[in-house]
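**Student:** Show me how the following folds:
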Amino acid sequence: MKRWLSLVLALSLALVLAACGSASSTDKSQGSNKEVTLTVGASNVPHAEILKQAQPILKEKGINLKIVTFQDYILPNKALATNQIDANYFQTIPYFNLQMKENGYKFSNAGGIHIEPIGVYSKKYKSLKDLPNGAHIIISNSVSDHPRLLLMLQKLGLIELKPGIDPQQYDIKDIVSNPKNLKLDANYEAALLPKIYKNGEGDAVLINSNYAIDNGLDPMKDSIAHEPSDPKSPYVNIIAVRKGDENKPAIKTLVQVLHSKQIQDWIKQKYHGAVLPVSE
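**Tutor:** Next comes the predicted model:
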C-alpha cells in the first residue's frame, strides 16, 4: 500500500511540475508575441509628424503606437495625469517644470527629442535693423516662454538683460537696455500668433516653429531672424510620462527609435533647420 501511495504521489508531482513547465512556456511565448499599445499625445506639427515616421519601426518591435493630437499646451498634460494617454510629446523642459509646479503633476522626462528655434516674423520690415523706434513686438503670453524670448532678443542685439539672474527667471521687467524702445506685447496665446502675423498686426511677431509650420510658414524663409542655434539649449522638446513609467520597456524603445539615425535624418531633411534633432 505504501509503495502504491508513493507511486501515486510521485506521478502526481510529476504531472504538476509538467503542467507548471507547460504554463510557463506558454506564458513566455504569449508574452514575446503580444503587441503592446502605446498612446502618445502630441502637437500636430512637428511632433505628430515625427511620431508617424516612428510608427512602422515601432511596429516591427511589437509596439502599436497610437497618436492623439492636441491643439493647445494644457490638455496634453491633463490627459497624461488622468491616464488617458501613456506619454506626451509637445513641451520644453521649462514648461514641463512649470506645469508640474503649478499643477502638482508627478511626471518624468523620458528623453529630449528635438529643438524648435523661434522665429521673428514681420509683414512690414525685412530685417531687424529696419525695426523703428518704439516698434510693437508681439510675443506669447506664456510665462514659461518669456525667459527664452528675452534671451533670444538679447542674443540678437535688441535688448540687454540684468546680469546675475537665473536665465530661466527672466521677465520683461529685467530689461536694462532697450535702444529701440521696443514695446513688448504679451497678451496673446502662442497658438494665435501665426494668425496675428498674417493679419499684419504689430511690427514683428515672435512665433514658435511648431505653430509656424502648422500654419504654412517656413521658419527659415519667412522669418526675418530666428533664435541662434545652441546645442545645449534647455528648450528641447521631450517625451513626458508619469513618474516611474520612464523605465517601462515600451517608453525606452520609443525614445531609442526617436533618437535613431533614421528618424534624425528624416527630421533634418523634412524641416531644413526649423526643427533640430537631439540624440540624448
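
**Student:** Please count neighbours and contacts with C-alpha atoms only from this point.
**Tutor:** Will do.

**Student:** Identify the residue nearest residue 57 in space, chain neighbours excluded?
**Tutor:** With CA to CA, 6 or more residues apart in numbering as the measure, residue 257 is the residue that lies nearest to residue 57, at 7.4 Å, once sequence neighbours are left out.

**Student:** I'd like the distance between the one you found and residue 113.
**Tutor:** With the distance defined as CA to CA, to the nearest Å, residue 257 ends up 10 Å from residue 113.

**Student:** residues making contact with the helix or strand containing the residue nearest to residue 57?
**Tutor:** Element membership of residue 257, judged by DSSP states H and E, is helix 249-258. Helix 249-258 has contacts (CA atoms under 8 Å, 6 or more residues apart in numbering) with 36, 38, 51, 54, 57-58, 63, 110-111, 113, 239, 245-246, 263-264.

**Student:** to compare against the first, here's another:
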Amino acid sequence: MTLTSTTPELVAPRPRGGIVQGINDSLVMAKRNLIRMSRIPEMVIFGLIQPIMFVVLFSYVFGGSMMIGGSTSAADYRNFLMAGIFAQTVTFATAGAGAGIADDMHKGLIDRFRSLPMARGAVLTGRTLADLVQTALTMVVLAIVALLVGWRIHEGVPKALAGFLLLLLLGYAFSWIGALIGLSVRTPEAATSGGLIWLFPVTFISNAFVPTENMASWLQPIAEWNPFSATVQACRELFGNPGVSPSDAWPMQHPVWASLLWSVVIIVVFRTLAVRKYRSATA
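**Tutor:** So this is what the prediction gives:
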C-alpha cells in the first residue's frame, strides 16, 4: 500500500468584478499614491517650480516682443500666455505618471498588486487619479502666481472654473499616455525621457505661446487640429483673455466641444491600450 500526498496548487486570487468594486479598488490605489507623494514633498515642490519659471520667463523676457491682436503690450501677452502655460503644466505631469508606474514595475510592486483580488485596471486608474489631484494643487498655486504677475479673468468665476476643468480633463487624458509609456519601458529614467520627448512638439506646435498665423503655412493646420490647441483656445474664451481671430478650422471655431471630444477620445483609446499592456506585461 502506498500513500500519495498532494499539495494544493497555489492559484492567484481572481480579481473581483463589478463597476462599484472597480471604483473602490481604484480609490484605494489613489489613496496609496497620494500618501506616497505626501512623504516625498520634493516631488510636489519641483513640480511647482517649473511652471512658475515658465510664467516669469515668458512674461518678462518675451512679453514686450510678441504682438497679440496688433498690440505689443506685455500685459496683453501675459493674459494671452497664461492659458498656454496652464495647459503645458497639466500635460507635463504626464512624465511623472509614466515614471511612477515604471518605478513600480521596476521594484516588483506591480507583481504584488497582481496577487491581490482587485480589479486589473485599478492600479493604473488609481495612479492617474492621484496625479490628477497633484496637478489640481499645482494649478491652484500657478493661478495665484499668474494673478500676481497681472493675469486676470474677464468672463466670471463659473466660466473660469469650466476652463480649469477642461485643463484637468486634458491632463487626465494625457496621463493615460504616460501610463502606457511607463508600462512600455524598463526604467523610470526611460519613462521620464520618453514622456517628455513627444510633449515638446505637442505643446510648441500649437497656439499656446504664439498665434498660429505666424507659423509656416504647412504647419498651421497641424497646430490648429492639435488637441492641446483646442484646450488653450477654449480656456482663452472662457477666461476672457485676449487672443487672435480664430481660423476656419473646426476646433478653433468650436474649441470647448473640440477640447471635450479630444480628451474623451484620448482617455478611451489610451486607457484601453494601457490596461491591455498592463495585463500582458504582468502575465
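
**Student:** Post the TM-score for the overlay when you can.
**Tutor:** Comparing the two superposed chains by TM-score structural alignment, normalised by the length of structure 1, the resulting TM-score equals 0.24, with 111 aligned residues with a CA RMSD of 6.3 Å.

**Student:** Just the buried positions in the helix holding residue 257 of structure 1, please.
**Tutor:** Burial within helix 249-258 of structure 1, assessed by neighbour count using 16 or more other CA atoms under 10 Å, is assigned to 250-251, 254-255, 257-258.

**Student:** any idea which of these is the one closest to residue 204 of structure 1?
**Tutor:** residue 258 (34.0 Å; CA to CA).

**Student:** So for structure 2, the centremost residue is which one?
**Tutor:** Computing the C-alpha centroid of structure 2 and ranking residues by CA atoms, centre = their mean puts residue 171 first, at 2.5 Å.

**Student:** quick one: that one is in a strand?
**Tutor:** No - secondary structure assignment places residue 171 of structure 2 outside any strand; it is helix (DSSP: H, G, I helix; E, B strand; the rest coil).

**Student:** Leaving aside the residues adjacent along the chain, what's closest to it?
**Tutor:** The shortest distance from residue 171 of structure 2 to any non-neighbouring residue, by CA to CA, 6+ apart, is to residue 90 (4.6 Å).

**Student:** just checking, next helix/strand downstream of whichever strand or helix holds the one you found?
**Tutor:** Secondary-structure element containing residue 90 of structure 2, defined by DSSP H and E: helix 74-107. Remark: after helix 74-107 of structure 2, the chain's next helix or strand is helix 109-114, criterion DSSP H and E.

**Student:** Only the buried residues of that next one, if you could.
**Tutor:** Within helix 109-114 of structure 2, the residues that qualify as buried are 110, 113-114, counting by 16+ other CA under 10 Å.

**Student:** go on, stretch 79-98 of structure 1?
**Tutor:** The neighbour-count check on stretch 79-98 of structure 1 (16+ other CA under 10 Å) flags 79-81, 85-97 as buried.

**Student:** Which parts of structure 1 are strands?
**Tutor:** Counting by DSSP state E, one finds strands in structure 1 at the ranges 36-43, 63-70, 87-92, 107-115, 119-121, 136-140, 160-161, 175-177, 183-188, 204-207, 225-226, 236-242, 276-277.

**Student:** Could you check how far residue 43 of structure 2 is from residue 27 of structure 2?
**Tutor:** Using CA to CA, we find residue 43 of structure 2 at a distance of 21 Å from residue 27 of structure 2.

**Student:** of those two, who's got more company?
**Tutor:** Shown here are residue 43 of structure 2 and residue 27; by other CA atoms under 10 Å, residue 27 has more neighbours (19 against 13).
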